[in-house]
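[1] Quick one: sequence and predicted model below, then my questions.
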Amino acid sequence: MNHDYKILVVDDDPEDHFIMQEYFTEAGLGDAVVFRENGEEALTYLAALPTNGLPALIVLDLNMPVLNGLQTLTMLKELPDLRHIHVVIYSTSNNDHERQQCLEQGARDYFVKPFTLQDGTFMVERFRQMLQDELRQSS
């Protein structure tokens, strides 16, 4: 399936890459996903893309080396060419303070890493809805 958008997943855990790829593939979005291992790699990747090649959605792990998810989110929202991209946090942390910080910095949503197929399917369906809303707004 060909898409008019990309999804950037930023997570330092290869197992989470595999799990996220499975969730997106199951939802028919597997070919739209690109992975990077930390915030610095993600920002470098994004800086090299043309404006029309930017992802529609960025999924950030909260706890990563180099630049964590909150630091990366803050930097993304400060950059004029990137601040429009929908960003969601995907983390093992269920801490309300961290969740609130991320939402205040501009995260569109905050998901606690799912451990069941049902949780993963729900999360990807929410992502799909965000992407569909984005495509409708840009049409």
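    All right, it came through fine. Residues are numbered from 1 along each chain as shown.
[2] rest of the way, CA atoms for contacts and neighbours
    Fine.
[3] residues of stretch 91-107 that come out buried?
    By neighbour count on 16 or more other C-alpha atoms under 10 Å, the buried set for stretch 91-107 is Ser91, Arg99, Cys102, Leu103, Gln105, Gly106, Ala107.
[4] Alongside the first one, take a look at this:
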Amino acid sequence: MKNIRCIIIDDDPDDRELFEIALENSGHPFNLLPLSSGSKALEIFTDIEAGDIPDYIFLDLNMPLLSGKECLQEIRKVSVLHITPVIIYSTSSYHLDIAETKEYGATHFLTKTPDVDRLSVILGKLFSKTALPYELS
């Protein structure tokens, strides 16, 4: 089984750590690149080559300087990332955030949970390509 290449873009180090633990428990091998800001992600994505394309990008909405929505719009302008799944990973569950991110090209919307086991199950379903709605739970 090949490693799933994931990038998480989140300014909160605790959320990045919880996400990594959930990945470890998901039952799938992975490589994770944690990034603390949208601007750092865009620097990487500007020079990304076809062989370096991640399988999934997880993106927080509420970040300083460059919001998740702004970052999502920029990610969707990078041609090699056009079909890469971008999953919004946010504390928000506000219906307008969900609708806007879908309009901007997000693949799924996942509201953050402190329950690492629940997050591991959700990630496992996502990686197994189990049919999932836009809002993951």
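    Everything's here; your move. Everything numeric in this text was worked out from a predicted model, so none of it was measured.
[5] Among the buried residues of stretch 91-107 of structure 1, name the ones in helices.
    Arg99, Cys102, Leu103 (DSSP state H).
[6] so which strand or helix has the nearest residue to the first one once chain neighbours are set aside?
    Right, Arg99 of structure 1. Nearest residue to Arg99 of structure 1, sequence neighbours excluded (C-alpha to C-alpha, 6 or more residues apart in numbering): Tyr110, at 6.4 Å. Assigned by DSSP states H and E, Tyr110 of structure 1 falls within strand 109-112.
[7] where along structure 1 do the helices fall?
    Under DSSP H, structure 1 gives helices at 14-26, 39-47, 69-78, 96-104, 117-138.
[8] what about the second one, how far off from structure 2?
    Mean deviation of helix 39-47 of structure 1 relative to structure 2 after superposition (mean C-alpha distance after the TM-score superposition for structure 1): 1.2 Å.
[9] And that helix, what's buried?
    For helix 39-47 of structure 1, the neighbour count (16+ other C-alpha under 10 Å) marks Gly39, Glu40, Ala42, Leu43, Leu46 as buried.
[10] quick one: Phe19 of structure 2 and Phe58 of structure 2, what's the gap?
    From Phe19 of structure 2 across to Phe58 of structure 2, the span is 10 Å (C-alpha to C-alpha, to the nearest Å).
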